[in-house]
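# Would you be able to build a 3D model of this:
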Amino acid sequence: MLRTVAAVLVDGFATFEFGTICEVFGIDRTEDGVPPIEFRVCAEHPGQPVRTSIGMRFIPEQGLDALHGADLVAVPACDIRDEYPPAVLDALRQAANRGSTLLSVCSGAFMLGAAGLLDGRRCTTHWRYVDSFAARFPDALLDPDVLFVDDGAVITSAGTAAGIDACLHLVRRELGSAPAAAIARRMVVPPQREGGQRQFVELPIPDCEGDSLGPVLTWMLEHIAEEHPVSALAKRARLSERTFARRFVAETGTTPHRWLTTQRVLAARQLLEQTTLGIDEVAERCGFGSAALLRHHFHRVVGVSPTDYRRTFAQRPA
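Purely as a prediction, here's the structure:
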């Protein structure tokens, strides 16, 4: 059951992500059929101001002892740092040992990781931080593609709005679909979103560490709808096929086919965002040949279908 929720704040916490936790768990929605939830806001030094990530000050009234008896301990996003307050990390570990569920929003996963609570667990964080997170917590089982991960006693979410998804999921898990739908309706958000965070990840053109293939890469992009067999590319680069393939991987980190496929998906994203072209025409202009092939590669790279992506990201007149 979910009767008591405690949010833990440290200096540099993010106001929006904290507000997400407050919105889902801290507002009395009993008139909408949501069971009452006791909401506590805690910090290491109660009654003293805690600085937000944008310089404001917030004064929690309760200390870390208020984590005792909490069914859920929530950690909003906060500034990523080398060290977190030892007392807060210890309080999180004690809460986990007592059987509390822990939830993090966005970079809050770093604090759970610093407390050693993600070792051997599936988890996620914002896509911008996945490399640094993986390097810092190699024993965590990081999934960079999803909006949130429910690993039972620990729930982690990706950036900002994904925290809403994770919080509503927890309500659905503990209290049922009706309370989750009621809260979502009041927040004017979908009770459950489809897809993962891959659809939001920037996909820049892969860096080419050398410059010998630069003209070939540029030519491929300028003729993206055409077929590009390795033999023809090697001839353009004035290299043997074997040397070209080896140098391509060395300079781009991937094969010509995979590089070109990623660039075609990038081009399709732009057309889906900026034009009203049909899926068949988008596929043709990007070199996929058929809508079915576009859907296959688009879903593999972005995580959602081209239609769903356009529905979310298409530019529309005000």
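# From now on I want contacts and neighbour counts done on CA atoms only, so please keep to that.
Noted.
# correct me, but Leu102 touches Ile155?
Yes - between Leu102 and Ile155 a contact is recorded at 6.2 Å, counting by CA atoms under 8 Å.
# residue boundaries of the helices in the protein?
Applying DSSP state H to the chain gives helices spanning 15-25, 86-98, 108-114, 130-136, 161-175, 177-187, 214-222, 230-237, 241-252, 256-274, 279-286, 291-302, 306-313.
# which helices and strands does the third one pack with?
Secondary structure elements in contact with helix 108-114, counted by 3 or more CA pairs under 8 Å, 6 or more residues apart in numbering; DSSP states H and E, are strand 72-75, helix 86-98.
# what do you get for the fifth one?
Secondary structure elements in contact with helix 161-175, counted by 3+ CA pairs under 8 Å, 6+ apart, are helix 15-25, strand 148-150, strand 154-157, helix 177-187.
# Try it again at 10 Å.
The contact analysis (3 or more CA pairs under 10 Å, 6 or more residues apart in numbering; DSSP states H and E) places helix 161-175 against helix 15-25, strand 101-104, strand 148-150, strand 154-157, helix 177-187.
# From the centroid of the chain, which residue is nearest?
Central residue of the chain (CA atoms, centre = their mean): Ala158, 3.3 Å from the mean position.
# circling back to that earlier point, same list (the helices and strands packed on helix 108-114) but as CSV, adding mean neighbour count.
CSV is the format used below for the helices and strands packed on helix 108-114 (neighbours: other CA atoms under 10 Å):
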stretch, mean neighbour count
strand 72-75, 27
helix 86-98, 16
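# For Trp219, which of these is the nearest?
Among these, strand 72-75 comes nearest to Trp219, with 48.3 Å by CA to CA.
# Show the secondary-structure elements that the closest one is packed against.
strand 4-8, helix 15-25, strand 38-42, helix 86-98, strand 101-104, helix 108-114, strand 154-157.
# Could you report the distance from the residue nearest to Ser231 when sequence neighbours are not counted to Ala153?
Closest residue to Ser231 apart from its sequence neighbours, by CA to CA, 6 or more residues apart in numbering: Glu241 at 5.8 Å. Glu241 sits 53 Å away from Ala153, going by CA to CA, to the nearest Å.
# between those two, who's got more neighbours?
Counted by other CA atoms under 10 Å, Glu241 and Ala153 do not tie: Glu241 has more neighbours, with 17 against 14.
# mind listing what the more buried one touches?
By CA atoms under 10 Å, 6 or more residues apart in numbering, the contact set of Glu241 is 229-235, 247.
# Could you also give me the structure for this second sequence? I'd like to compare it with the first:
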Amino acid sequence: MHRIGYVLADGFQVMALGSQAVFEFANLVVGEPWYGVQNYSANGGEVRSSLGLTVGTRQLTSRSSADTWLVGGVLDPVNVLPSKAVVDFVRRVASKARRVGGLCTGGFVLAAAGLLDGRRATTHWSYADAMQRRHPDIQVESDRIFITDGAVWTSAGMTAGLDLALGMVEKDLGAEVARSVAHRLVMNQRRAGGQSQHSEMLKLAPKSDRIQQALDYARQHLAEDLSVEQLAERVHLSPRQFSRVFTAETGQSPAKAIEALRLEAARNMIEQSRHSLETIAQETGFRDRRHLREAFIRGFGRAPQLMRRDARPSA
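Predicted coordinates:
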């Protein structure tokens, strides 16, 4: 059995516990208790989350051991510093465990223990700059779902902990088991570690159902022309009225929003698939590979080949 120890502190964010479901369902998929999960804290006993939920924990001692240690994050890692006992424990067990991970702002504990020095790491996007300022020896990448650098794993905020846990399952039990776990958890998609923390659909955030319907249609038909006239017809508006309402609700023109959706879809395919750039360009609505490259450099400041290369170690 692969033992996983969760390190929690008062004020921990409850989403850290959500990632435990990944290991629970991995056991169901393989038909045996492959993973064993246990919660720990500095003093043991009940630990209260930021929401007020209490969880029973075992005390961290010199005899505490696990194959994987995962440190849960708190809502404000800048002002709520980790206890010396937890930092010392994490530093001590890092060389003995198979791997150590920081969920969301739990990466600040790993950083305080010196485990991230000279490594690539990520955390919740709103605290990435704070981590970089506090620990300049870390290569903080704020736009990543999770990062694996050797035996040290770090994830972005909230739901990214699920992706990190799923990445561990894939590492341990293979891609097919990981896909089955994701399916049972009704995860919309499996996100590779190199994927962006941000979603264009969330960023656009239209206020009306009509514009949301137009965006949903566009995302499902990116390979098509998707002219203003076509989208306007789908939601029963004139092209002029559609453009005016769309821009007012999203802050972007329809053409700019569609390109952003195409870039996001192409980026996901580049990071998660082995399709050629020509195929990806075709399926996401770009004229050809050259057009895709120009859009990537304009939108991300990087060529798609570089993005694929950088995503491979994390995925």
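# After superposition, what's the TM-score here?
The TM-score (TM-score structural alignment, normalised by the length of structure 2) is 0.62; 228 aligned residues with a CA RMSD of 3.5 Å.
# coming back round to it: can you tell me what the residue nearest to the centre of structure 1 aligns to in structure 2?
Aligning on TM-score structural alignment places Ala158 of structure 1 opposite Ala156 in structure 2.
# Show the contacting residues for its match.
By CA under 10 Å, 6+ apart, the contact list for Ala156 of structure 2 reads 102-107, 121-128, 141-147, 163-164, 193, 196-197.
# Any figure for the gap between whichever residue in structure 2 pairs up with Pro85 of structure 1 and Ala112 of structure 2?
Residue correspondence to structure 2 (TM-score structural alignment): Pro85 of structure 1 is matched to Ser83. Distance, Ser83 of structure 2 to Ala112 of structure 2, using CA to CA: 10 Å.
# Between the two, which is the more surrounded one?
Neighbour count, other CA under 10 Å: between Ser83 of structure 2 and Ala112, Ala112 has more, with 21 against 12.
# Can you tell me how far that one is from Gln13 of structure 2?
Applying CA to CA to Ala112 of structure 2 and Gln13 of structure 2 gives a distance of 19 Å.
# Then Ala182 of structure 2?
Taking CA to CA as the measure, Ala182 of structure 2 falls 22 Å from Gln13 of structure 2.
# From the neighbour counts alone, determine which of those two ranks first.
Gln13 (27 against 20).
# Test my guess that that one contacts Thr54.
No - Gln13 of structure 2 lies out of contact with Thr54 (CA atoms under 10 Å); the separation is 11.3 Å.
# okay, and the common contacts of the two?
With CA under 10 Å, 6+ apart as the test, Gln13 of structure 2 and Thr54 both reach Arg48.
# quick one on the thing from earlier: which of the helices of structure 1 sits most buried?
The highest mean neighbour count among the helices of structure 1, using mean count of other CA atoms under 10 Å, belongs to helix 108-114: a mean of 24.
# By how much does it deviate from structure 2 on average?
Helix 108-114 of structure 1 differs from its equivalent in structure 2 by a mean of 1.2 Å after superposition (mean CA distance after the TM-score superposition for structure 1).
# residues in structure 2 aligned with that helix?
Under TM-score structural alignment, helix 108-114 of structure 1 corresponds to residues 106-112 of structure 2.
# ditto for stretch 236-248 of structure 1
Under TM-score structural alignment, there's no match for stretch 236-248 of structure 1.
# Of the contacts of Ala156 of structure 2, keep whichever come out buried.
Buried members of the contacts of Ala156 of structure 2, scored by 16 or more other CA atoms under 10 Å, are 102-107, 121-125, 127-128, 141-147, 163-164, 193, 196-197.
# quick one, what contacts Gln305 of structure 2?
270-271, 277, 293, 296.
# Looking at those residues, spot the one nearest Ile4 of structure 2.
Glu271 (28.0 Å).
# That closest one falls within a helix, correct?
Yes - looking at Glu271 of structure 2 with DSSP: H, G, I helix; E, B strand; the rest coil, it is inside a helix.
# isn't it right up against Ala192?
Yes - counting by CA under 10 Å, Glu271 of structure 2 does reach Ala192; the two are 7.0 Å apart.
# returning to what we had before: tabulate the helices and strands packed on strand 72-75 of structure 1 (CSV), appending distance to Pro215 of structure 1.
Formatted as CSV, these follow (distance: least, CA to CA, whole Å):
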stretch, distance to Pro215 of structure 1
strand 4-8, 53
helix 15-25, 45
strand 38-42, 57
helix 86-98, 52
strand 101-104, 45
helix 108-114, 41
strand 154-157, 41
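# Nearest to Pro190 of structure 1 among the ones you listed would be which one?
Nearest to Pro190 of structure 1, of all these, is helix 15-25, at 13.2 Å by CA to CA.
# name the helices or strands packed onto that closest one?
Against helix 15-25 of structure 1 (3+ CA pairs under 10 Å, 6+ apart) you get strand 4-8, strand 38-42, strand 72-75, strand 101-104, helix 161-175, helix 177-187.
# so the second one corresponds to what in structure 2?
Same thing as strand 38-42 of structure 1. Going by TM-score structural alignment: strand 38-42 of structure 1 matches residues 36-40.
# Buried residues, that stretch. List them.
Those would be 36, 39-40, for stretch 36-40 of structure 2 by 16+ other CA under 10 Å.
# Closest one to Arg309 of structure 2 out of the residues you listed, please.
Taking CA to CA as the measure, Arg309 of structure 2 lies nearest Gly36 of those, at 34.2 Å.
# From Gly5 of structure 2, how far out is the closest one?
Taken as CA to CA, the span from Gly36 of structure 2 to Gly5 of structure 2 is 8 Å.
# Give the residues shared as contacts by those two.
66-67.
# Now do the contacts for the aligned partner of Thr52 of structure 1 in structure 2.
Under the alignment (TM-score structural alignment), Thr52 of structure 1 maps onto Ser49 of structure 2. In this structure, Ser49 of structure 2 makes contact with 8-15, 55, 74-75, judged by CA under 10 Å, 6+ apart.
# With adjacent residues omitted, what lies nearest to Gly106 of structure 2?
Gly73 (3.8 Å).
# count of neighbours near the one you found?
29.
# Just give me the match in structure 2 for Gly63 of structure 1.
Correspondence of Gly63 of structure 1 to structure 2, assessed by TM-score structural alignment: Gln59.
# And for Ala96 of structure 1?
Ala96 of structure 1 maps onto Ala94 in structure 2, with residues paired by TM-score structural alignment.
# Over to Ile183 of structure 1?
Counting by TM-score structural alignment, Ile183 of structure 1 corresponds to Val181 in structure 2.
# Could you do Glu174 of structure 1 as well?
Match for Glu174 of structure 1 (TM-score structural alignment): Asp172.
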